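In: Starting from these lines, generate the structure:
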Amino acid sequence: MGALVFISHSSQDHGVAVSVCEALERRGVGCWLASRDISPGDNFQEAIVTAISSVRAMVLVFTGSANNSDEIKKEIALASHSHLAVIPVRVEDVLPTGAFLYELSTRQWIDAFDDWDVAMSRLADQIGGMARGSAAAPAVPASPTDPAAARNLSGKWVTSPLINPYDRNTTSTLHFELEQSGDALFGTVREKTDVSAVVRGIQGGQIKGDTVVFYTQGVTTSGNGMQPYKEHYHGTLKGGAIEFIRQNDVATGGLPEKFTATRE
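Out: All right, here's what the predicted structure looks like:
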């Protein structure tokens, strides 16, 4: 099977990285793993760069060893440059520090140290949703005058630049890759600024009539350390667009934003 994900790990965590790879491939998600997929005589650095540029996501096997790995920092930087989704999987109950705290504070992670099988299934589902959302983009945009077509939301959507409600000197653009299955909605939301991009999986997606609701998850820093939060999206279908209201449940934030997404 073709590789959908690049598995990033510390050399000290090779065994658990192999276990993640095997768990994903049993669930139909092809992986790229350096120890297996770099042939003798290949240039290691060139192989890493090529692999990262050709996959849909990066799975970071996060441990205490990974937290001190300079090579992983380089791989995450390459992933950010390629606007690649990075999904941290914590296989030990440790929190990121230093540079990793900065890199991972806005990313949704998966904990695998409590229930391995549940975590691997969730990881495979999230990656599969990204792949389906990419493959589902329509060749011809739906006609705004066709109500049935307008409710087929599968494909790519984008907003105009949005002013950050917390810092009006910065803007971001939201890119949605959506996959509709009946009344359920799957996919990803990529928020791109001038300096970075963050990709989060859509969860709880539902379509009822002209209403679209879902949420994404992230992690922020506070005086109490790392705190998870949800970003709630409520959309209304109008013509060929989706008019959204977005609001998070961070205790110190939660300012609502209104914007419109149209098909790319």
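In: CA atoms for contacts and neighbours, from now on please.
Out: OK.
In: tell me which residues of stretch 174-191 are tucked away?
Out: Counting neighbours by 16 or more other C-alpha atoms under 10 Å, one finds that the buried residues in stretch 174-191 are 174-180, 184-191.
In: Give me the helices and strands touching the host helix or strand of T170, please.
Out: Using DSSP states H and E, T170 falls within strand 167-181. If you count contacts as 3 or more C-alpha pairs under 8 Å, 6 or more residues apart in numbering; DSSP states H and E, strand 167-181 packs onto helix 116-135, strand 155-159, strand 162-164, strand 184-192.
In: okay, these in a markdown table with distance to I110 next?
Out: As requested, the helices and strands packed on strand 167-181 are exported to a markdown table (distance: least, C-alpha to C-alpha, whole Å):
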| stretch | distance to I110 |
| --- | --- |
| helix 116-135 | 7 |
| strand 155-159 | 25 |
| strand 162-164 | 27 |
| strand 184-192 | 16 |
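In: what about those, which gets the closest to H234?
Out: Nearest to H234 among the helices and strands packed on strand 167-181 is strand 184-192 (12.7 Å), distances taken as C-alpha to C-alpha.
In: and this one, so I can compare the two:
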Amino acid sequence: MKIDLTGRTAIVTGSTKGIGRAIAKGLAEAGATVVVTGRRQAEVDAVVAAIGRGARGHAADLGTAAGCAALVAAEPAVDILVNNAGIFPMGDVLELDDAHWEMMFQVNVMSAVRLTRAWLPGMLSRGWGRAIFLSSESGLNIPVDMVPYGVTKTALLAVSRGFAKRAAGTGVTVNAVLPGPTISDGFEAFFTKEIAEGRKPAELGVEFVKAHRPSSIIQRAATVEEVANLVVYTASPQASATTGAALRVDGGVVDSIA
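Out: As a prediction, the model looks like this:
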């Protein structure tokens, strides 16, 4: 199978690091013109330069309506939207205040809603498009130390299914992708001390999965490239019969046959 996205414009939100950056790179390697986004222009510019292939980028705070509007104004036509922007702070659910919940919802859910609402009509009018929401296995297995995060990832499953139904019969697909534990920048930030002592991220990933996600079938953390591969396929013409789906790349963490 050869995935060819030549002539398609793809926006990946939150793509200066981790899974988002790997997705942006994968889409560019498949021929898409990639638009990188992040909060800091210097980081955006560095990733654009690293990706090459005509990539461009914009700095915007997508946790606000104004930030989303600015990005849409800068990029009025999009063929592939990957809603990857998200934050995952930890905390005791009994101690998290309304402001924390509101922040999580605005960044993780409303950014995706606003951008999909803005760009989906153009996809519908052209008869082709892909909207992909990065959910998480945590949307099915709510982590006790990240309840608001889990709630937002559950919300994205409903949101993506709803948009998919709205695009029924048009040639536009809308799907959610659910990563499990993944060795990303965020993952490594949790193990700064251990990595500084010479421990390998892959080794730490195995230990984390066995301790905290024992239902994993692969018994290790995924790489960002493994997650990106599924996203690139979902964005491809070959995935034209896949829509309204929750596609897991969780290593089998979710103990379900469905």
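In: Just give the TM-score of the two.
Out: Superposed pair, TM-score by TM-score structural alignment, normalised by the length of structure 2: 0.29. Supporting alignment: 114 aligned residues with a C-alpha RMSD of 5.2 Å.
In: And the helices and strands packed on strand 167-181 of structure 1: which comes nearest R26 of structure 1?
Out: helix 116-135 (9.7 Å).
In: Quick check: buried residues in that closest one?
Out: Those would be 119-120, 123-134, for helix 116-135 of structure 1 by 16+ other C-alpha under 10 Å.
In: Give me the number of neighbouring residues for Q203 of structure 1.
Out: Neighbour count of Q203 of structure 1, defined by other C-alpha atoms under 10 Å: 19.
In: same deal with R56 of structure 2?
Out: Neighbours of R56 of structure 2 (other C-alpha under 10 Å): 18.
In: Quick check: it touching Q41?
Out: No. Applying C-alpha atoms under 8 Å, one finds R56 of structure 2 not in contact with Q41, separated by 11.2 Å.
In: Which is the succeeding secondary structure element to the helix or strand hosting H14 of structure 1?
Out: Using DSSP H and E, the element containing H14 of structure 1 is helix 14-26. Sequence order places strand 31-32 as the next helix or strand after helix 14-26 of structure 1, per DSSP H and E.
In: still on that earlier bit, okay, buried residues for the helix holding H14 of structure 1 please.
Out: H14, A17, V18, V20, C21, A23, L24.
In: mind checking the end-to-end distance for stretch 49-56 of structure 2?
Out: 9 Å (C-alpha to C-alpha, to the nearest Å).
In: Equivalent analysis for stretch 201-217 of structure 1, please.
Out: Rule used - C-alpha to C-alpha; the end-to-end distance of stretch 201-217 of structure 1 is 8 Å.
In: Mind listing what's buried along that stretch?
Out: 201-203, 205-207, 211-217.
In: pull the longest helix from structure 2.
Out: helix 147-166 (DSSP state H).
In: Against which helices or strands is that helix packed?
Out: helix 98-105, strand 129-134, strand 172-179.
In: could those be laid out in a markdown table, adding distance to D45 of structure 2?
Out: Output for these, formatted as a markdown table (distance: least, C-alpha to C-alpha, whole Å):
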| stretch | distance to D45 of structure 2 |
| --- | --- |
| helix 98-105 | 26 |
| strand 129-134 | 23 |
| strand 172-179 | 26 |
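In: which stretch among those comes nearest A228 of structure 2?
Out: Taking those one by one with C-alpha to C-alpha, strand 172-179 is closest: 9.7 Å.
In: Helix 147-166 and the closest one, what's the angle between them?
Out: 160 degrees (axes from the mean of the first three to the mean of the last three C-alpha atoms, to 10 degrees).
In: quick one, strand 172-179 of structure 2 and strand 129-134 angle?
Out: 20 degrees.
In: What is strand 172-179 of structure 2 packed up against?
Out: Using 3+ C-alpha pairs under 8 Å, 6+ apart: strand 172-179 of structure 2 touches strand 129-134, helix 147-166, helix 224-234, strand 246-249.
In: Now do the buried residues in the last one.
Out: Buried residues in strand 246-249 of structure 2, defined by neighbour count with 16+ other C-alpha under 10 Å: A246, L247, R248, V249.
In: Great, nothing more from me.
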